[in-house]
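Q: Okay, sequence plus prediction incoming.
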Amino acid sequence: MELMEKTVERHVLFEGAIVTLRRDKAQLINGQVVSREVVEHPGGVAILPLYRDGTVSIVRQFRYPFRQVVTELPAGKLERGEDHRPAALRELEEEVGVRAGELIYLGYLYTSPGFSTEVLHMYLARDLEPGVCHPDDDEFLECERIPFDQLVEQVVSGVICDAKTVALVLKAKAYLGR
């Protein structure tokens, strides 16, 4: 059996600065036609900046959809068509104020494959040197350094529940454990 759905109709409902929302009609394997809502997103990057002393930079920022401050790793949205590696370097300096001598690609993930096209690329940054912190004009965040082991514990215990941070911390832990 080929697990495939054929798009038979596309209708753009909304085009915003970050996302486009579509309602498609898709034909299933059995011939039935169903609605599919799709959020088109240009993708993003997340970076785990690991210092020589074993600490990691985390950021805290207010996340409007949840109406609360969320603790997460530095991250950012890709511009349409932008390569993810330079974007990771840019976001690292913008949010944390450091430059990476070594940037290790740890793969990507689909953030919400049931409805979104967003692909998030994950990096481990090492050999960090001071740069210039310059967040975007609409970006307000607090940066803090904590021990990597403490960050792992916060992820495992559920204190940190940001998906990109959870995935990247566990990937980095596995990579560093090799």
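A: Now that the structure is in, tell me what you want to look at.

Q: Could you use CA atoms for every contact and neighbour count after this?
A: Noted.

Q: where exactly do the strands run in this protein?
A: 6-15, 20-27, 33-40, 44-49, 55-63, 68-72, 75-77, 98-110, 119-130, 141-147 (DSSP state E).

Q: Now distance to Val159 and mean neighbour count too, for those, in JSON lines please.
A: Below are the strands of the chain laid out as JSON lines (distance: least, C-alpha to C-alpha, whole Å; neighbours: other C-alpha atoms under 10 Å):
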{"stretch": "strand 6-15", "distance to Val159": "34", "mean neighbour count": "12"}
{"stretch": "strand 20-27", "distance to Val159": "32", "mean neighbour count": "18"}
{"stretch": "strand 33-40", "distance to Val159": "28", "mean neighbour count": "16"}
{"stretch": "strand 44-49", "distance to Val159": "17", "mean neighbour count": "26"}
{"stretch": "strand 55-63", "distance to Val159": "13", "mean neighbour count": "18"}
{"stretch": "strand 68-72", "distance to Val159": "9", "mean neighbour count": "17"}
{"stretch": "strand 75-77", "distance to Val159": "19", "mean neighbour count": "21"}
{"stretch": "strand 98-110", "distance to Val159": "21", "mean neighbour count": "16"}
{"stretch": "strand 119-130", "distance to Val159": "21", "mean neighbour count": "20"}
{"stretch": "strand 141-147", "distance to Val159": "14", "mean neighbour count": "14"}
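
Q: hold the first one in mind and look at this next one:
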Amino acid sequence: MKKFEEKTIQSELKYKGRIITLLVDEVLLPNGKKGNREIIKHPGAVAVIAITEDRKIILVEQYRKALERSIVEIPAGKIEPNERPEITALRELEEETGYTTETLQYIQSFATSPGFADEIIHLYLAENIVKLEEKADLDEDEFVELMHVTLQEMDTMITNKEVYDAKTAFAYHWLKDYLKQN
């Protein structure tokens, strides 16, 4: 048994969309009482820390409707059905940045919002990146602006809340340590 486990009594599908599914689960709590949990099911995603030869970090700025603003992020995207995360990472790197690499290194996976969602992001490092001769197409509803920044510039962007998402903040802290050691 898992510590503080909540056993599902029943699960009700409330919404099934293109990206997420919303369930409301009735659960048996550790104290014997019942409760409800609203759960977002997500196929998972990848994120890529892409570093140029001159040690610049490639970021993308895009509008995030949920926040009603543009933010700056590392390239990222949803895993397609039956797609391995490393394939998604390479695809997203190519689509969002116009770069590719032969040296994609897995860093870590983590939950984004475990209080209500099962989304896991798989983080990769792409070094030795090369510009594609022909940029891959973005999704038809995706609009991004490419940026090449130093670690110090990224630090300022975090302070100014231009970088405002957890995956990019996590990537920044990981990268800061990585660049010190390499």
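A: Yep, that arrived. This is a predicted model, so every value here is computed, not measured.

Q: picking that back up, to Ala163 of structure 1, which of the strands of structure 1 lies closest?
A: Nearest of those to Ala163 of structure 1, taken as C-alpha to C-alpha: strand 68-72 at 8.9 Å.

Q: ok so, going back, quick one: closest of the strands of structure 1 to Asp162 of structure 1.
A: strand 68-72 (6.2 Å).

Q: picking up where we left off before, can the strands of structure 1 go into TSV with extra columns for distance to Tyr175 of structure 1?
A: TSV is the format used below for these (distance: least, C-alpha to C-alpha, whole Å):
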stretch	distance to Tyr175 of structure 1
strand 6-15	38
strand 20-27	35
strand 33-40	31
strand 44-49	12
strand 55-63	15
strand 68-72	19
strand 75-77	19
strand 98-110	8
strand 119-130	9
strand 141-147	17
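
Q: what about stretch 111-129 of structure 1, how long is it end to end?
A: 30 Å (C-alpha to C-alpha, to the nearest Å).

Q: Same check on stretch 54-71 of structure 1?
A: End to end - C-alpha to C-alpha - stretch 54-71 of structure 1 spans 19 Å.

Q: What of stretch 22-34 of structure 2?
A: Using C-alpha to C-alpha, one end of stretch 22-34 of structure 2 lies 19 Å from the other.

Q: Which residues are in contact with Tyr108 of structure 1?
A: By C-alpha atoms under 8 Å, 6 or more residues apart in numbering, Tyr108 of structure 1 lies in contact with Val119, Leu120, His121, Met122.

Q: what's the matching residue for it over in structure 2?
A: Under the alignment (TM-score structural alignment), Tyr108 of structure 1 pairs with Ser109 in structure 2.

Q: Give the buried residues for the longest helix seen in structure 2.
A: Ranked by number of residues, the top helix in structure 2 under DSSP state H is helix 166-181. If you call a residue buried by 16 or more other C-alpha atoms under 10 Å, then helix 166-181 of structure 2 has these buried ones: Lys167, Thr168, Ala169, Ala171, Tyr172, Leu175.

Q: Brilliant, that's me finished.
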